[in-house]
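got a predicted structure here, sequence first:
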Amino acid sequence: MNTTEQEIEMEQLLRQADAIADDIVTMEMTDVAGAYDRLQERCHQSRRHVVLGRLMRYAAILALPLLLSTMVLAYLHFTSSQADIRFAEVKALDGTVVRFELPDSSVVWLNAGSQLRYPISFDGDKREVALQGEGYFEVKANREHPFYVHTPSGMSVYVYGTHFNVQAYDDSECIETSLEEGRLNVILPNKGQQLTLRPGEYVSYNKLTCQAMKSTTDVEVKTAWRKGELIFRNATLDEVFKALSRRFNVDISYRNHTNRDDRYRATFHDETLPQILDYLSKSTVLTWKYEPYHSSSTANKGQRKVLIDLY
């Protein structure tokens, strides 16, 4: 090999040595340990994201049946609580007065021709009953569960514990509520207006005019029927005969041949129907008679019909 070739080969070796030296310097400047740590951290983070994502998916999968079961149980509880409510009815036939106790130990008297519908157990926030006719209530005190009496006309009363009377016969023009003791709230139909009664007060609601009148009253007179008494104070003959019809289980046909609207004041205890009618006929021109029992015009089977004429 001549001198020129040797110089060329030596020059190539020197350039390779310089390149290797540069690579060594670059490698020495590189933070291999730090890069390794960062790589490890990224791997851990990636692994955590993967695990977390899987856990969230698993949680969602597990929570879905739980959510569905909760919704189903809530629905079943609501519907069953509504469907499971069972009601009872108590009736007082014409000519009778019935006394009984409600599930909360409240006591109710039903006047003749009345009925009360109530749940066999008071499980809700309210104790609610529905009355047709007349009832006297001795409500067991419970501040957490008010006691409601609903009538067909839409008028309701509610108390927390007290004694009161409600008269709501279908054939009566007015609904009356009188309070003996405690405090009573009256909810009027349609308007939602409320009135508060104190002992010795009553409300009369006219179903035709939708007007209510609040006044004082003799509660003993309003509730005398519980003791088998009939007390009339400034009563019309229509009112008297309706009460007699229920008390004695008769169908009274009353014909007024005058334009008078006489008012009557009387108290009856153990008198029979003929005795009462004879008494009334002494103060006015009034005649009465029983229609034959077998007559086809008898309103209800088992009822006698009484024909009364006022002249």
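Great, that's in hand.

switch to C-alpha atoms for all contacts and neighbour counts from now on
Fine.

so V159 touches Y148, yeah?
Yes: V159 lies in contact with Y148 (C-alpha atoms under 8 Å); the separation is 6.8 Å.

the two: which has the busier surroundings?
Neighbours per residue (other C-alpha atoms under 10 Å) separate V159 from Y148, with V159 holding more: 23 against 18.

tell me the contacts of the more buried one?
Contacts were defined as C-alpha atoms under 8 Å, 6 or more residues apart in numbering; by that measure V159 touches 139, 146-148, 183-185.

L310 reaches D261, doesn't it?
No: L310 is beyond contact range of D261, at 10.7 Å (criterion: C-alpha under 8 Å).

who has more neighbours out of these two?
The neighbour comparison of L310 against D261 (other C-alpha under 10 Å) goes to L310, with 16 against 11.

contacts only, for that one.
Contacts of L310 (C-alpha under 8 Å, 6+ apart): 254-258, 284-287.

possible to save the contacts of V159 as JSON lines with secondary structure?
Below are those laid out as JSON lines (DSSP: H, G, I helix; E, B strand; the rest coil):
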{"residue": "V139", "secondary structure": "coil"}
{"residue": "P146", "secondary structure": "coil"}
{"residue": "F147", "secondary structure": "strand"}
{"residue": "Y148", "secondary structure": "strand"}
{"residue": "R183", "secondary structure": "coil"}
{"residue": "L184", "secondary structure": "strand"}
{"residue": "N185", "secondary structure": "strand"}
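
presented hereafter is structure B, for comparison with structure A:
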Amino acid sequence: MSYQEYTTADFVNDESFTNYVKATDQQATLFWEKWIHDHPLSLEKVNEATEIIGLLSLGKDPLKEQFYESLKNRIDNTISAQGTDYQPVAIKIFPFFKIAAILTGLVIGAGLLFYMRNKADSITLLTVSAPYGHTKTIVLPDSSTVILNANSSVKYPENWDKKNRQIWLNGEAYFHIKHIGQKNQPAVAFTVHANLTEVSVLGTVFNVNTQADSTLVTLVSGKVGLKHKNQSLILAPGEYATCKKGEIAFRRKAGDIEEFTCWIDGKYIFKNATVTDVCNKLSAYYGKKYLIKDQSIRTREFSGTLELKNEPVLIQTLAALLNTTVKENGKEVYIGI
């Protein structure tokens, strides 16, 4: 059976996945982090399984026998009320370690039954993408707006739930989230899933840039909360945070917020960036390979503004700023030939 076909119960019973949740196996962690990133449609089942494993991993002091009997009866009564064929299990008095094993089995069974019976119908996700060399503006069902950078995409539920607003990002996007809330009622949160980082907001403006192994979040206005593994951060306007796999996230004050968001105006602003960094960013935007032939300029620092809407003009500007030759040949651009 492929992992895409896994149910919540399959994930719970998978030793490798359990080791990933408990962070006891580095190889399992690396594998599942990548698999989850590549299969966002399985995220709901993954989150359900993670919650169950987490509950079962909590250390508890031994409890009285009456508690086990009471819990067992409540589980049996709940399952009976739901009309299942599940047969009640007779409980005998055992040493604590045996009672704990029985309790664990009951909790897993009842927990999985609860998840399966109360799980909503399969969620259909809509996918919107921006092609190479172009941005795209999306108006979400709640009137929030998202601007996608080139070669970026988002997924969100077709049946939008205003009480549980969620979106999955691959690439870079600029979000302007509408505040939804009533007087004396908690505001409805909006969650952006970006790699293994969750960005939670109420109503604000921010930029999220996902890369192969990291996520960069820049806050323009309002407030956002970040969750990265077991770490939480709160950003204030003008701050940014980098969340990288296997590392602790860090928060810094942005010297110039426009440097992070200028792409929505059709340009990139570089400040003391290496030529390699510039080429990587242009390659991702245009879907071409910007290749450095003159190795002596690879680490040279570059500062300047490149307009993105006209690539031939950009190439001429880049050649002038680097004082070198830049030549385009189909899907490749050669620098310093």
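Sure thing, it's come through. This is a predicted model, so every value here is computed, not measured.

filter the contacts of L310 of structure 1 down to the buried ones.
The neighbour count (16 or more other C-alpha atoms under 10 Å) marks 254, 286 as buried among these.

quick revisit: let's have the contacts of V159 of structure 1 in a markdown table, adding distance to L273 of structure 1.
What follows is the contacts of V159 of structure 1, written out as a markdown table (distance: C-alpha to C-alpha, whole Å):
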| residue | distance to L273 of structure 1 |
| --- | --- |
| V139 | 33 |
| P146 | 41 |
| F147 | 37 |
| Y148 | 36 |
| R183 | 37 |
| L184 | 35 |
| N185 | 37 |
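
now the lengthiest helix in structure 2, how far from the chain's geometric center?
In structure 2, assigned by DSSP state H, the helix with the most residues is helix 96-118. Helix 96-118 of structure 2 sits 30 Å away from the centroid of its parent chain (C-alpha atoms, centre = their mean, to the nearest Å).

around D270 of structure 1, count how many other residues there are.
D270 of structure 1 has 10 neighbours, counted by other C-alpha under 10 Å.

secondary structure class for it?
Per three-state DSSP, D270 of structure 1 ends up coil.

distance check, it against T96 of structure 1.
Distance of D270 of structure 1 to T96 of structure 1, computed by C-alpha to C-alpha, to the nearest Å: 14 Å.

try F232 of structure 1
Counting by C-alpha to C-alpha, the separation of F232 of structure 1 from T96 of structure 1 is 19 Å.

next: G228 of structure 1.
9 Å.

helices of the stretch 1-150 of structure 1, residue ranges please.
Remark: helices assigned in the stretch 1-150 of structure 1 by DSSP state H, counting those that start in this stretch are 3-29, 32-83.

quick one: map T236 of structure 1 onto structure 2.
Under the alignment by TM-score structural alignment, T236 of structure 1 pairs with T274 in structure 2.

what sits against that match?
298-302.

list the members of those residues that persist in structure 1.
On the basis of both residues aligned by TM-score structural alignment, their matches' C-alpha atoms under 8 Å, what survives of the contacts of T274 of structure 2 in structure 1 is 299-302.

most neighbours among those residues, which one is it?
Greatest neighbour count in the kept ones among the contacts of T274 of structure 2, by other C-alpha under 10 Å, goes to F302: 19 neighbours.
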